[in-house]
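Chemist: what's the 3D shape of this:
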Amino acid sequence: MKVLMIVGTRPEAIKMIPVYRTLSAREDMTACLLLTGQHREMARSVLDLFGVNADIDLDLMEHGQTLLSLSARLTAGLSRVIVDEQPDVILVQGDTTSAMIGGMLGFYAGCRVGHIEAGLRTGNLASPFPEEFNRRVITLGAHWHFAPTAAAAENLRSEGITLNVHTVGNTVIDAALDMADQMTPGKAAMFDQLPFLDDSSGKSVLVTVHRRENIGTRMAGIAAAVGELATLHSSTHFVVPVHPNPAVGAVVRPILESLENVHLIAPLYYDQMIYMLSRAFLVLTDSGGIQEEAPSFNVPVLVLRNESERMEGVDAGCSRLVGTEPSCIVKEAQTLLSDPVAHAMMANSANPYGDGCASQKIAQILSGIE
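Modeler: Modelled structure (predicted):
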């Protein structure tokens, strides 16, 4: 059985690599990893970190690309590959434009499409944009729905999707636990860049913001909240990897760059992000993947969004949806930074996103061909 695995962005690469490795080790499957180049360098860096080479690299990324132009190039490039490779199965991950176009074309070509991380929903097509739309489109044409949690599987069933819905856990936990066991040059470099991370007596807060719907006024409010918290907690270090999108830096740098205990740094490689999470006291983020990874390291998460498709963490008590209003962010963060009991309650919550065996479960299901 030939399986074409489509990856476009760094999060997709992180979550697809454990599945690719697992399928590649099986004698009954031939795994072909395709990199679209939607986020060229960030995705390639993850492949390099895990020692994986893409079998096909479309290298489609263009400076200033729009969703329209990217979708057109993806359609043309992936169409050629599907015709040439004739895969039996196409696997897509998550809710990116690469995943949506790949799933749609796979359906058109009569391939069985497997959707990894299926069933996430906010119920609002505008938030997150365009991810909520993308994942719903993939669901319509998918044969297998690999849900990361029971709640995600229930979302699918509530939409009338009842066949081939499998709750397998999230493959990001497979990747995170694997990377946590490795001491890489990237991790070692962080000792020099951020030496306070190795001080067990200090506190570090990781802050990541990048979502398209937050850029502008909302992101300015988030940055203002971080600035207020940094002023209130002068002995706490706030680490802010600045997303490569220039619009993000244009908002956060003027607000935060003058504060001594706020560290505006370049985007972290995956091994560095896992190291940062393992050392963090608290996470403030609008990212999806970090909401899933942080509980594996017993780190509370405040989600800087008004809606989230990952409410399992909120229900389990390891994350909290706080929105983007500065006063709310400051209030919730203050509680966790100042109250050891409140922090411990969140830090010790069970991780609802899996046990690190999701890739094996997916491989077993594919080998049975339902």
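
Chemist: all contacts plus neighbour counts: C-alpha atoms, from now on.
Modeler: OK.

Chemist: Would you map the strands across this protein?
Modeler: For the chain, the strands defined by DSSP state E occupy 2-7, 30-35, 56-57, 89-93, 112-116, 144-147, 165-167, 204-208, 237-241, 262-265, 282-285, 301-303, 319-321.

Chemist: so F281 sits right up against S200, yeah?
Modeler: No - at 10.1 Å, F281 does not count as touching S200 under the criterion of C-alpha atoms under 8 Å.

Chemist: Report the set of residues contacting both of these two.
Modeler: Shared contacts of F281 and S200, defined by C-alpha atoms under 8 Å, 6 or more residues apart in numbering, are not found at any residue.

Chemist: When these two are compared, which one has more neighbours?
Modeler: When F281 is set against S200 and neighbours are counted by other C-alpha atoms under 10 Å, the residue ahead is F281, at 23 against 9.

Chemist: Might you report the residue contacts of the more buried one?
Modeler: If you count contacts by C-alpha under 8 Å, 6+ apart, F281 has them with 203-205, 299-300.

Chemist: try it again with 10 Å
Modeler: 202-206, 236-237, 297-301, 336-337, 343, 347 (C-alpha atoms under 10 Å, 6 or more residues apart in numbering).

Chemist: Filter those down to the buried ones and hand me the PyMOL line.
Modeler: Selecting in PyMOL just the buried members of the contacts of F281, where the criterion is 16 or more other C-alpha atoms under 10 Å, is done with this command:
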select buried, resi 203+204+205+206+236+237+297+298+299+300+301+336+337+343+347
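
Chemist: Would you mind giving the strands of the chain as TSV with distance to S367 added?
Modeler: Output for the strands of the chain, formatted as TSV (distance: least, C-alpha to C-alpha, whole Å):
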stretch	distance to S367
strand 2-7	11
strand 30-35	11
strand 56-57	23
strand 89-93	11
strand 112-116	12
strand 144-147	12
strand 165-167	14
strand 204-208	38
strand 237-241	40
strand 262-265	44
strand 282-285	37
strand 301-303	36
strand 319-321	35
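
Chemist: Out of those, flag the one nearest G123.
Modeler: With C-alpha to C-alpha, the closest approach to G123 among the strands of the chain belongs to strand 319-321: 15.7 Å.

Chemist: The closest one packs against which elements?
Modeler: Applying 3 or more C-alpha pairs under 10 Å, 6 or more residues apart in numbering; DSSP states H and E, one finds that strand 319-321 makes contact with strand 282-285, helix 289-293, strand 301-303, helix 311-316, helix 326-338, helix 340-347.

Chemist: Nearest the geometric middle of this structure, what residue?
Modeler: With the centre of the chain defined as its mean C-alpha position, the nearest residue by C-alpha atoms, centre = their mean is G289, 2.8 Å away.

Chemist: what sits against that residue?
Modeler: 11-12, 14-15, 170, 172-173, 310.

Chemist: could you measure it against E12, distance?
Modeler: Distance of G289 to E12, given as C-alpha to C-alpha, to the nearest Å: 10 Å.

Chemist: want to put them side by side, so please do this one too:
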Amino acid sequence: MKITIIAGARPNFMKIAPIIHAFQKAKAQGENIDFRLVHTGQHYDKKMSGSFFEQLEIPEPHANLEAGGGTQAEQTAAIMIGFEKELLENPSDLVLVVGDVTSTMACALVAQKLHTKVAHVEGGIRSGDWGMPEEINRLVTDSISNYFFTTSEGANNNLRNSGVEEARIFYVGNTMIDTLLKQRPNFKKPAIWTELNLQEKAYLVMTLHRPANVDQESNLKKLMDEIIDHSQDLPLVFPVHPRTAKILKSMGVSHPRLHMVEPLSYLEFNYLVERAKAVVTDSGGITEEASIMNVPCMTLRDNTERPETLELGTNELLGTDPKAIAPAMEKLFSDNWKKGREIPLWDGNTAERIVKHLLQISPKL
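Modeler: Below is the predicted model of the structure:
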């Protein structure tokens, strides 16, 4: 059985790394399974050097389609053109897509047009917000996938409610957590730790990237002002995209406690998160990681596709109204923030379960 694995952005590689390890282990044990790793090049990331793949203990991609840039439509088209050529030259029994980036949707479409079956890792998750490009990617990908590897019972129900048969749904857990648990002992102290003389549980980590937050300048300034005003005397460490940094600078957002730094590597960023008093973010993946590390998490969004982080984790949905910041900070500093509980199957063994199911369905491919 030959499987083509698709990754389009840095977080995708965190999700596929444990799957590759599980493939390699199964192959070493004599199973008929092999893979080809395709990077669509959807996101250019200067930190994705050879050392990035060494840290994750995975090979560099067999192919890079270099399909980044352009509008949503241009990028989708570039990925589809590149992947069609790739799949014709390197046929596969199954295409494995992960998450909800444009590459996930585009490659699923190409595979089905070439009569190759598709498995979606993280199938079934929904935010209910069609204003998010990721939600459209999820809906389209799930509508044409053959098999689904899910992270929660909620995702299972979403698929059932859309008419997916039980036999095609495999509840396995979260591969992002496989990587987190494996790499936790390897978290790396970033230079900013020493430069700012940071102390455990005595600073906040921030990330903001969604257009709903960073493109509405007046609201962004109010959010930043509220966070600064109500974070007591703690440093605010904000690994920030250059585009967002430019917007903040143009608005005159600055403060002695606000430290806007270059984006960090996976190991460095999670070193900071693990030791932070709390995280303020609009990223879904960070809510998962913060919940597993039992770090309070404030999410500046009106919805989430990861409700388990609200129900069992440390995440709270604040919305995008700046007035929500003050009561959340008061709750944090009065030590009344909820503690994380065990999330079913988020145990570090998800990838092995995926490979077990793939081997079982291989005769059908």
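
Chemist: out of everything not next to it in sequence, what's closest to the aligned partner of V273 of the second structure in the first structure?
Modeler: Under the alignment (TM-score structural alignment), V273 of the second structure pairs with L277 in the first structure. For L277 of the first structure, ignoring the flanking residues on the chain, the nearest one in space by C-alpha to C-alpha, 6 or more residues apart in numbering is A294 at 6.2 Å.

Chemist: residue in the second structure matching the one you found?
Modeler: Using TM-score structural alignment, the equivalent of A294 of the first structure in the second structure is A290.

Chemist: same question, L321 of the first structure
Modeler: With TM-score structural alignment as the criterion, L321 of the first structure pairs with L317.

Chemist: Its match: how many residues sit nearby?
Modeler: If we define neighbours as other C-alpha under 10 Å, then L317 of the second structure has 20 of them.

Chemist: what sits against it?
Modeler: Per C-alpha under 10 Å, 6+ apart, neighbours of L317 of the second structure: 281-282, 297-304, 307, 309-310, 324, 328.

Chemist: neighbour-wise, which of the residues you listed leads?
Modeler: C297 (33 neighbours).

Chemist: so who does A167 of the second structure touch?
Modeler: Applying C-alpha under 10 Å, 6+ apart to A167 of the second structure gives the contacts 147-148.

Chemist: mind checking how far it is from R243 of the second structure?
Modeler: Taking C-alpha to C-alpha as the measure, A167 of the second structure falls 45 Å from R243 of the second structure.

Chemist: repeat for L181 of the second structure
Modeler: Here the criterion is C-alpha to C-alpha. By it, L181 of the second structure lies 31 Å from R243 of the second structure.

Chemist: Equivalent analysis for Q216 of the second structure, please.
Modeler: Using C-alpha to C-alpha, one gets 13 Å for the distance from Q216 of the second structure to R243 of the second structure.

Chemist: do the same with N90 of the second structure
Modeler: N90 of the second structure sits 37 Å away from R243 of the second structure when distances are taken as C-alpha to C-alpha.

Chemist: surely F269 of the second structure meets K189?
Modeler: Yes - with contact defined as C-alpha atoms under 10 Å, F269 of the second structure counts as touching K189 (8.6 Å).

Chemist: Those two - which one has more neighbours?
Modeler: F269 (17 against 14).

Chemist: residues touching that one, list them.
Modeler: By C-alpha under 10 Å, 6+ apart, F269 of the second structure lies in contact with 187-190, 205, 239, 263.

Chemist: Sort out which of those residues are buried, if you could.
Modeler: When the contacts of F269 of the second structure are checked for burial by 16+ other C-alpha under 10 Å, the buried set is 187-188, 190, 205, 239.

Chemist: so can I have TSV of these showing distance to N32 of the second structure?
Modeler: Listed next are those as TSV, based on distance: C-alpha to C-alpha, whole Å:
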residue	distance to N32 of the second structure
F187	34
K188	37
P190	41
V205	44
P239	43
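
Chemist: All the helices of the stretch 51-200 of the first structure, residue numbers only.
Modeler: Assigned helices in the stretch 51-200 of the first structure, in chain order: 67-85, 97-108, 131-141, 150-158, 171-180, 185-193 (criterion: DSSP state H, counting those that start in this stretch).

Chemist: I116 of the first structure: which of these is closest?
Modeler: Closest approach to I116 of the first structure among the helices of the stretch 51-200 of the first structure is made by helix 171-180 (8.3 Å; C-alpha to C-alpha).

Chemist: Could you list the buried residues of that closest one?
Modeler: Neighbour counts using 16+ other C-alpha under 10 Å place 171-177, 179-180 of helix 171-180 of the first structure among the buried residues.

Chemist: got the contact list for stretch 191-202 of the second structure?
Modeler: When contacts are defined by C-alpha under 10 Å, 6+ apart, stretch 191-202 of the second structure is touched by residues 233-237, 257, 259, 261-262, 264, 268, 271-278, 295.

Chemist: same thing but 6 Å
Modeler: Residues outside stretch 191-202 of the second structure that contact it (C-alpha atoms under 6 Å, 6 or more residues apart in numbering) are 275-277.

Chemist: now, which of these sits nearest E352 of the second structure?
Modeler: Scanning the contacts of stretch 191-202 of the second structure for proximity to E352 of the second structure, where the rule is C-alpha to C-alpha, the winner is R275, at 29.3 Å.

Chemist: Give me the nearest residue to that closest one, chain neighbours excluded.
Modeler: Using C-alpha to C-alpha, 6+ apart and skipping the chain neighbours, the partner closest in space to R275 of the second structure is E200 (5.1 Å).

Chemist: How about H357 of the second structure?
Modeler: The spatially closest residue to H357 of the second structure, leaving aside those adjacent along the chain, is F170, at 7.6 Å (C-alpha to C-alpha, 6+ apart).

Chemist: How much space separates the one you found from V118 of the second structure?
Modeler: Between F170 of the second structure and V118 of the second structure the distance, using C-alpha to C-alpha, works out to 14 Å.

Chemist: Which residue of these two possesses the greater neighbour count?
Modeler: For F170 of the second structure and V118, the more surrounded residue by other C-alpha under 10 Å is V118, and the numbers stand at 27 against 19.

Chemist: Nice, that's everything, thank you.
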